[in-house]
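**Student:** Predicted model and sequence below, questions to follow.
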Amino acid sequence: MRSRLLFYWISSLLVSGCTRSGSPPALSFSGGLVVAQIVTDSLQLVDPTRQRRIPLVRYFPQPGRGSAHKLKVALLNHAYHGKNTDYKFLADNLVAHGYYVISIQHELPGDEPIAMTENLYQARYPNWERGVQTIRFVLQELAQRQPQLDWQHVLLMGHSNGGDMVMLLAQEHPELRQVQQLISFDNRRVPFPRRPYPRVLSLRSIDQFADAGVLPTPAEQTQFGIELVQLPTTIHNDMWDGATEAQKQQMNAAVSHFIEKK
């Protein structure tokens, strides 16, 4: 692979959380928030212009705990054939860093399957564009419903096909300046935006490779501050809750290093 790849060899990263029951050890982040309990709930939106259901899972600190800081917003976007409940290990880590996490269910019963042959960029573009519309609707709708959150510092994260949606949104909608950070877990088809904003991190597996022109060159990485992290023991299909604890620690360590940068 021509791109310069950074290696993170992290021996351990302590991340813990729970749902409404139980009282695990507290989590903390540099902004001063202490999270003694992570609440998980679900919500379903309906986009009236498309008559499309949008199931969401949300992760956030138990109300009444922590500091008065506004929580930043992170949107998770699953891989094809995945579910919005598949990335709890990432969601818990983000909550510990002061984020209110919203995980979107993109695939619904009755949706057309994505193409597996021919020109995949052209054939899958309608799927990605539908995802872009869904992400934009969720941002707009929840900003109205939950104005107490910090909607000016949004992180978009996507795995595989969900990562391609995130990259397409950044390409097509540079006016969305509130989207300040992108994290891709092994997206392979949609090229990275080549500009200084939003900041971009991509974690790369050992068994799948991006199409030509998707990843930035070493010079582009330096010019635009894009970070690529090669995961030395993780394959594409292990980038979810089914990963080993060691793999989860490596992924969370890379994410934490990225979002803690000023």
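**Tutor:** Thanks, I have the structure now.
**Student:** rest of the way, CA atoms for contacts and neighbours
**Tutor:** Fine.
**Student:** ranges for the strands of this structure?
**Tutor:** 27-28, 34-35, 38-47, 52-61, 72-77, 99-104, 150-159, 179-185, 199-204, 227-230 (DSSP state E).
**Student:** Without its sequence neighbours, what residue ends up closest to Phe185?
**Tutor:** In space, and not counting its chain neighbours, Phe185 is closest to His159: 4.4 Å by Cα to Cα, 6 or more residues apart in numbering.
**Student:** okay, now Lys262: neighbour count?
**Tutor:** 4 (other Cα atoms under 10 Å).
**Student:** Revised request: answer the last question for Gln51.
**Tutor:** Counted with other Cα under 10 Å, Gln51 comes out at 8.
**Student:** if we can go back for a sec, turn the strands of the chain into JSON lines, including distance to Ala170 and mean neighbour count.
**Tutor:** Below are the strands of the chain laid out as JSON lines (distance: least, Cα to Cα, whole Å; neighbours: other Cα atoms under 10 Å):
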{"stretch": "strand 27-28", "distance to Ala170": "30", "mean neighbour count": "20"}
{"stretch": "strand 34-35", "distance to Ala170": "31", "mean neighbour count": "22"}
{"stretch": "strand 38-47", "distance to Ala170": "21", "mean neighbour count": "15"}
{"stretch": "strand 52-61", "distance to Ala170": "21", "mean neighbour count": "20"}
{"stretch": "strand 72-77", "distance to Ala170": "14", "mean neighbour count": "25"}
{"stretch": "strand 99-104", "distance to Ala170": "17", "mean neighbour count": "25"}
{"stretch": "strand 150-159", "distance to Ala170": "10", "mean neighbour count": "22"}
{"stretch": "strand 179-185", "distance to Ala170": "8", "mean neighbour count": "23"}
{"stretch": "strand 199-204", "distance to Ala170": "10", "mean neighbour count": "23"}
{"stretch": "strand 227-230", "distance to Ala170": "16", "mean neighbour count": "20"}
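**Student:** second one coming, line it up with the first:
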Amino acid sequence: MKRRAKRFYTILVGIFILTITAFASMSSEYEPVSTEIQIDTFEVLDSVRNRLIPYALYSPVTKKTPDSIRVVIFSHGYGSNYSRNYLNYSYLTKNLARAGFWTLSIQHELLGDPLIPKEGNMQVVRMPFWVRGEGNILFVLNDFKRKHPGLKISSVDLIGHSNGGDMSVLTAKDHPELIRKVITLDHLRMPVPITLKPQFSSLRSTDKVADSLVIPSAEDCLKYGIHIVQLKHVTHNEMNDEGSRKQKKQINQYIQKILEDRF
């Protein structure tokens, strides 16, 4: 009996250790690399458009210059010209930097800009705002390259929330040779191109529905590797820093899985 009891407890302890190890590996799979990050802010003048463009760079602190880097360009949702909107998604941009991505977050709206139209054919009346955002994205990417001539960029990915997602989709559509992946957080207006490259993904909220033909069919998504993720318990306006810790973690996990080809 004593041998059986001893054997039983030995097996039980073994199962317990394996279970703890499994849970640890599951959690670590989705956690960012524990890296110190640096945040720098800039205001650069696009002389061609005579437009000032503020942006923030979230980057991992490294002891030596890396052989190559991965760049993410983030575009915020519409904020009625609120001047610090580009800093309002820090849960996401900081997480990306800790995971090793050099993340550029752009301020797309300035005081004095015309407000975005809320009536009419949205794909028509809002196109000038997306085109302006596309210009901002391309200019900031070139400004980053100019400031860091010694860094080799291995990939450029775009992430955008709502209106920022619309302009990200437009940018990738017009410049597929520059962009590896696009992830939108509940963009509503700009149709996702039916293409293999760049790869498109979209995280969807529980309270908004995209316009007709914005989201590809299930068949096209399967054929072209487009990921449409229906989030649970996350509304459209909870995708910035106002969301709960649980909501932010859910969004970050999906983003990291997509960027690292683990989806």
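**Tutor:** Nice, I can see it. Keep in mind that what you see is a predicted model, and the values were worked out from it rather than measured.
**Student:** Just to check, the residue nearest to Phe185 of structure 1 is in contact with Asp186?
**Tutor:** Yes. At 6.2 Å, His159 of structure 1 counts as touching Asp186 under the criterion of Cα atoms under 8 Å.
**Student:** can you redo the strands of structure 1 as TSV with distance to Glu172 of structure 1?
**Tutor:** TSV is the format used below for these (distance: least, Cα to Cα, whole Å):
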stretch	distance to Glu172 of structure 1
strand 27-28	35
strand 34-35	36
strand 38-47	20
strand 52-61	22
strand 72-77	17
strand 99-104	20
strand 150-159	14
strand 179-185	13
strand 199-204	16
strand 227-230	21
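**Student:** quick one: which of the ones you listed is nearest Gln140 of structure 1?
**Tutor:** Proximity of the strands of structure 1 to Gln140 of structure 1 was assessed by Cα to Cα; the nearest stretch is strand 150-159, lying at 9.5 Å.
**Student:** From the contact counts, what lies against the closest one?
**Tutor:** If contacts are counted by 3 or more Cα pairs under 8 Å, 6 or more residues apart in numbering; DSSP states H and E, strand 150-159 of structure 1 sits against strand 72-77, helix 161-172, strand 179-185.
**Student:** Next, the contact list for the equivalent of the residue nearest to Phe185 of structure 1 over in structure 2, please.
**Tutor:** Aligning on TM-score structural alignment places His159 of structure 1 opposite His161 in structure 2. The contact partners of His161 of structure 2, taken as Cα atoms under 8 Å, 6 or more residues apart in numbering, are 75-77, 184-187, 239.
**Student:** residues near Asp111 of structure 1, how many?
**Tutor:** 9.
**Student:** Tell me which residue of structure 2 lines up with it.
**Tutor:** Aligned partner of Asp111 of structure 1 by TM-score structural alignment: Asp113.
**Student:** quick one: His76 of structure 2 from Arg3 of structure 2, how far?
**Tutor:** 64 Å (Cα to Cα, to the nearest Å).
**Student:** If you count surrounding residues, which of the two has more?
**Tutor:** His76 (25 against 8).
**Student:** so what's the more buried one up against?
**Tutor:** 85-86, 88-89, 105-108, 160-165.
**Student:** Generate a PyMOL selection restricted to the buried subset of those.
**Tutor:** A single PyMOL command selects the buried members of the contacts of His76 of structure 2 (16 or more other Cα atoms under 10 Å):
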select buried, resi 85+86+89+105+106+107+108+160+161+162+163+164+165
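**Student:** Would you reformat the contacts of His76 of structure 2 as TSV and include distance to Ser217 of structure 2?
**Tutor:** Output for the contacts of His76 of structure 2, formatted as TSV (distance: Cα to Cα, whole Å):
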residue	distance to Ser217 of structure 2
Asn85	32
Tyr86	32
Asn88	32
Tyr89	30
Ser105	31
Ile106	31
Gln107	32
His108	30
Gly160	21
His161	21
Ser162	20
Asn163	22
Gly164	22
Gly165	19
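**Student:** Closest to Thr21 of structure 2 out of the contacts of His76 of structure 2?
**Tutor:** Of the contacts of His76 of structure 2, the one sitting nearest to Thr21 of structure 2 (Cα to Cα) turns out to be Tyr89, at 32.7 Å.
**Student:** For the closest one, what is the corresponding residue in structure 1?
**Tutor:** So Tyr89 of structure 2 corresponds to Tyr87, using TM-score structural alignment.
**Student:** now do Arg70 of structure 2
**Tutor:** So Arg70 of structure 2 corresponds to Lys72, using TM-score structural alignment.
**Student:** Ala56 of structure 2 is in contact with Ile39, isn't it?
**Tutor:** Yes. Counting by Cα under 8 Å, Ile39 is a contact partner of Ala56 of structure 2 at 6.8 Å.
**Student:** Need the counterpart of Leu104 of structure 2 in structure 1.
**Tutor:** Leu104 of structure 2 maps onto Ile102 in structure 1, by TM-score structural alignment.
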